[in-house]
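J.: Build me a model:
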Amino acid sequence: MTTHYIGRFAPSPSGPLHAGSLAAAMASYLDARTHGGRWLLRIEDIDEARTVAGAAQDIETALHTLGMRWDGPVLVQSHRRQHYRDACDKLGDHVYPCGCTRKEIADSRLGVAADGAAIYPGTCRNGLAPGKTAGALRVRVPDPGQEMEQIGFMDRWLGWQSQHLASEVGDFVLKRADGFWAYQLAVVVDDAEQGVTHIVRGADLLDSTARQIYLQHLLGYPTPTYLHVPLVRHTDGEKLSKQNGAQALDLAHPLHELHKAAAFLGLEMKTATDVAAFWEQALPAWRRRLEGLRAGSP
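T.: As a prediction, the model looks like this:
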């Protein structure tokens, strides 16, 4: 048990919690509590175009109904634009303006990244072409042979992971052409300023981790420990998400939802009689799950 553990759950308020978000929340909550640490709640509404009115409050209400209590005040990204601006300024020459449209990037891309985005070919790296207007801001990834060219880390669930930023991602966006700060920068700044030591989240964000470690390096921030839990999927194999019609949790039956999430995470538990009893059982079940992962069990 550690005396210095800070974890967090950071949902986007684009709709209510669903089975996939509950699995990630449960894993992060249990990991913090089994380590005697703090568990923070952050509302990641930096992409204001996707924010649904009232969703943040609905998420907080859902977590309370499910018996999950966070420590300290809720951090809201849309209130922190100046922090992201300051961090971007600190990056100096590592950042450059980009005037490429989506079509131009798609037409000249070097390939497709694991998250489905086009790998940026570096068109504006050496300055904007005549007639081009700056839109997005991008960060330069290392050239071949430079430090941090290949970024590796040990994931506590998935094992060793690595990514070559230049060939697998390309120079990535820090500020979008529509003026919103990008997720990659915001999450790195927030984690550092909140003192987050352990990040437990869904495997859909695994591909973002190398980019975030690179930004941590450039900004002089410590790198947290990572654990990416498997994704809850539709029957057709597609990731369960708000964008593809994931059903909201049935909060009239919170114990049922909790047991489903626990089963998905592979927690061996008896059926609890109430929410408080569920969490009493879930803590040692999570410890056993971690022991199994360390021993090589899937």
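
J.: rest of the way, CA atoms for contacts and neighbours
T.: Fine.

J.: Which strand or helix spans Val196?
T.: Assigned by DSSP states H and E, Val196 falls within no helix or strand.

J.: And for the residue lying closest to it once chain neighbours are set aside, the neighbour number?
T.: Closest residue to Val196 apart from its sequence neighbours, by CA to CA, 6 or more residues apart in numbering: Ile6 at 4.8 Å. Other residues within reach of Ile6, judged by other CA atoms under 10 Å, total 24.

J.: got the contact list for Ile6?
T.: Shown in contact with Ile6 (CA atoms under 8 Å, 6 or more residues apart in numbering): 32, 37-40, 195-198.

J.: and what of Arg8?
T.: 28-29, 39-42, 196, 198-200.

J.: Buried among these? Need that as a selection in PyMOL.
T.: Those of the contacts of Arg8 that count as buried under 16 or more other CA atoms under 10 Å are selected in PyMOL with:
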select buried, resi 28+29+39+40+41+42+196+198+199+200
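
J.: TSV please, covering the contacts of Arg8 and showing distance to Ser167 and secondary structure.
T.: Shown next, in TSV, are those (distance: CA to CA, whole Å; DSSP: H, G, I helix; E, B strand; the rest coil):
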residue	distance to Ser167	secondary structure
Ser28	31	helix
Tyr29	35	helix
Trp39	36	strand
Leu40	35	strand
Leu41	34	strand
Arg42	32	strand
Val196	29	coil
His198	28	strand
Ile199	26	strand
Val200	27	strand
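
J.: And the furthest pair within the contacts of Arg8?
T.: Arg42 and His198 (14.3 Å; CA to CA).

J.: circling back to that earlier point, quick one: the residue nearest to Val196 from Thr197, how far?
T.: Going from Ile6 to Thr197 by CA to CA, to the nearest Å gives 5 Å.

J.: which neighbours do those two share?
T.: Residues touching both Ile6 and Thr197 by CA under 8 Å, 6+ apart: none at all.

J.: mind listing the strands for the stretch 1-150 of the chain?
T.: Taking DSSP state E, counting those that start in this stretch as the criterion, the stretch 1-150 of the chain carries its strands at 6-9, 38-43, 75-76, 95-98, 136-139, 150-155.

J.: Sequence B follows; please return its structure for comparison with A:
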Amino acid sequence: MRVEDLDMDRVRAADGVEARQLADLRALGLLWDGAPVRQSERLDAYRDAVASLPTYECFCTRREIAEAASAPHDGYRAYAGTCRDLTDAQRDARRAERAPAIRVDARGARFTVLDEHAGEVTGVVDDFVLVRGDGQFAYNLAAVVDDVDAGVTHITRGADLLSSAPRQAWLTSRLGGVPATYAHIGLVTNARGERLAKRDGAVTMRDLGGYPADVLAALSDSLGLGPCRSTEEALAAMPGDQRFFSGVRFDGAALAQEPATASTISTT
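T.: I've put the predicted structure just below:
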């Protein structure tokens, strides 16, 4: 279990958000080995990883990056390498104006990953950010360092992150790890069929009435396994071959007002 808390502010941390999330997972029967690993406690590992890579300082603003980059792909704008070849004098001048981000110098590398849905996916590795201008380690760095240290072999996540896989797998190999096998699956959407987001409101186990078996039954039913009321039952219902869903529509408001059913969480 990894707690990705680099962006968690002190107010939320003190409010017990992590404890409630872990309690909800346990209530659903989703357990893990050992104590949770918190990214906020692994900063030295991230520093060591950055020190082992070819990097350069970047002073570009988001607007400058958007103007210099090609059209965004899945919402991501590849960096054009604007600051890669700055002179020492130019860096000194810009450093006086703003704190730099640290980018990896990938030199236009290309990398191929294996995805259970899409097959082989090859992408160009742009010079992505390792350390933000505020000194915070970037997700692309921290997640990969953690995956390498944990020996992660399979990654299942949303289809919107497929284009990031070659970039992260390349970094995995540069850090001495073996790239994982991926399965990018359909996103969870709201009642209107739009990507589920924070604006749709936070839905916790308590918001849903506090009945883990009902919630688990709805989740498993949305995957075509039937309304399983325990993780053991859901595992037994899984087919022998690997099967992935294309997406799930989630109506949190309806689910909070009635017992969890397939009518409030459904496969799309």
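
J.: Fetch the TM-score of the aligned pair.
T.: The TM-score (TM-score structural alignment, normalised by the length of the second structure) is 0.79; 236 aligned residues with a CA RMSD of 2.5 Å.

J.: Can you tell me what Gly29 of the second structure aligns to in the first structure?
T.: In the first structure, the residue matched to Gly29 of the second structure (TM-score structural alignment) is Gly67.

J.: can you give me the helices for the stretch 1-150 of the second structure?
T.: Secondary structure of the stretch 1-150 of the second structure (DSSP state H, counting those that start in this stretch): helices located at 10-14, 17-27, 43-51, 62-68, 88-95, 139-150.

J.: Quick one, which of the ones you listed gets closest to Tyr182 of the second structure.
T.: helix 139-150 (12.7 Å).

J.: quick one: that closest one aligns where in the first structure?
T.: So helix 139-150 of the second structure sits over residues 183-194 in the first structure, by TM-score structural alignment.

J.: Please point out which parts of that stretch sit buried.
T.: Buried residues in stretch 183-194 of the first structure (16+ other CA under 10 Å): 183-192.

J.: just stretch 57-64 of the second structure next, same as before
T.: For stretch 57-64 of the second structure, a neighbour-count test (16+ other CA under 10 Å) marks 57-60 as buried.

J.: Distance across it, terminal residue to terminal residue?
T.: Stretch 57-64 of the second structure has an end-to-end distance of 15 Å (CA to CA).

J.: What residues in the first structure pair up with it?
T.: Counting by TM-score structural alignment, stretch 57-64 of the second structure corresponds to residues 97-104.

J.: can you check stretch 182-194 of the second structure too?
T.: Against the first structure, stretch 182-194 of the second structure falls on residues 226-238 (TM-score structural alignment).

J.: what does that stretch rub up against?
T.: 19-20, 23-24, 27, 154-158, 198-206, 239-240, 264-265.

J.: try it again with 10 Å
T.: 18-24, 27-28, 31, 153-159, 197-206, 209, 239-241, 244-246, 261, 264-265 (CA atoms under 10 Å, 6 or more residues apart in numbering).

J.: which of those are buried?
T.: For the contacts of stretch 226-238 of the first structure, a burial check counting by 16+ other CA under 10 Å picks out 18-24, 27-28, 31, 153, 155-158, 197-203, 206, 209, 239-241, 246, 261, 264-265.

J.: List the ones among those that fall in helices.
T.: Residues of those located in helices (DSSP state H): 19-24, 27-28, 31, 209, 261, 264.

J.: Make CSV out of the residues you listed and add distance to Val232 of the first structure.
T.: CSV is the format used below for these (distance: CA to CA, whole Å):
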residue, distance to Val232 of the first structure
Ala19, 7
Gly20, 5
Ser21, 9
Leu22, 10
Ala23, 8
Ala24, 9
Ala27, 13
Ser28, 15
Asp31, 19
Thr209, 20
Ala261, 9
Phe264, 8
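
J.: Report the two of those separated the most.
T.: Once CA to CA is applied, those give Thr209 and Ala261 as the farthest pair, at 24.1 Å.

J.: Give me the aligned partner of Thr209 of the first structure over in the second structure.
T.: Under TM-score structural alignment, Thr209 of the first structure pairs with Ala165 in the second structure.

J.: and that match, what is it in contact with?
T.: Ala165 of the second structure touches 111-115, 121-123, 125, 140, 155, 171, 179-182, 184, counting by CA under 10 Å, 6+ apart.

J.: And the buried ones among the residues you listed, selectable in PyMOL?
T.: Applied in PyMOL, the following selects the buried portion of those according to 16+ other CA under 10 Å:
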select buried, resi 111+112+113+114+115+123+125+140+171+179+180+181+182+184
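
J.: export the strands of the stretch 1-150 of the first structure to JSON lines and tack on distance to Glu291 of the first structure?
T.: As requested, the strands of the stretch 1-150 of the first structure are arranged in JSON lines below (distance: least, CA to CA, whole Å):
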{"stretch": "strand 6-9", "distance to Glu291 of the first structure": "19"}
{"stretch": "strand 38-43", "distance to Glu291 of the first structure": "21"}
{"stretch": "strand 75-76", "distance to Glu291 of the first structure": "32"}
{"stretch": "strand 95-98", "distance to Glu291 of the first structure": "42"}
{"stretch": "strand 136-139", "distance to Glu291 of the first structure": "39"}
{"stretch": "strand 150-155", "distance to Glu291 of the first structure": "14"}
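
J.: which one of the helices of the stretch 1-150 of the second structure lies closest to Val248 of the second structure?
T.: helix 17-27 (19.1 Å).

J.: By neighbour count, which bits of that closest one are buried? Give me those.
T.: Applying 16+ other CA under 10 Å to helix 17-27 of the second structure flags 18, 24, 27 as buried.

J.: could you dump the residues you listed to JSON lines with distance to Ala78 of the second structure?
T.: Output for these, formatted as JSON lines (distance: CA to CA, whole Å):
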{"residue": "Glu18", "distance to Ala78 of the second structure": "33"}
{"residue": "Asp24", "distance to Ala78 of the second structure": "37"}
{"residue": "Ala27", "distance to Ala78 of the second structure": "41"}
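
J.: so, if you compare these, which one comes nearest to Val11 of the second structure?
T.: Nearest to Val11 of the second structure, judged by CA to CA, of the buried residues of helix 17-27 of the second structure is Glu18 at 11.8 Å.

J.: What distance do you get for that closest one to Arg10 of the second structure?
T.: With distances taken as CA to CA, Glu18 of the second structure is found 12 Å from Arg10 of the second structure.
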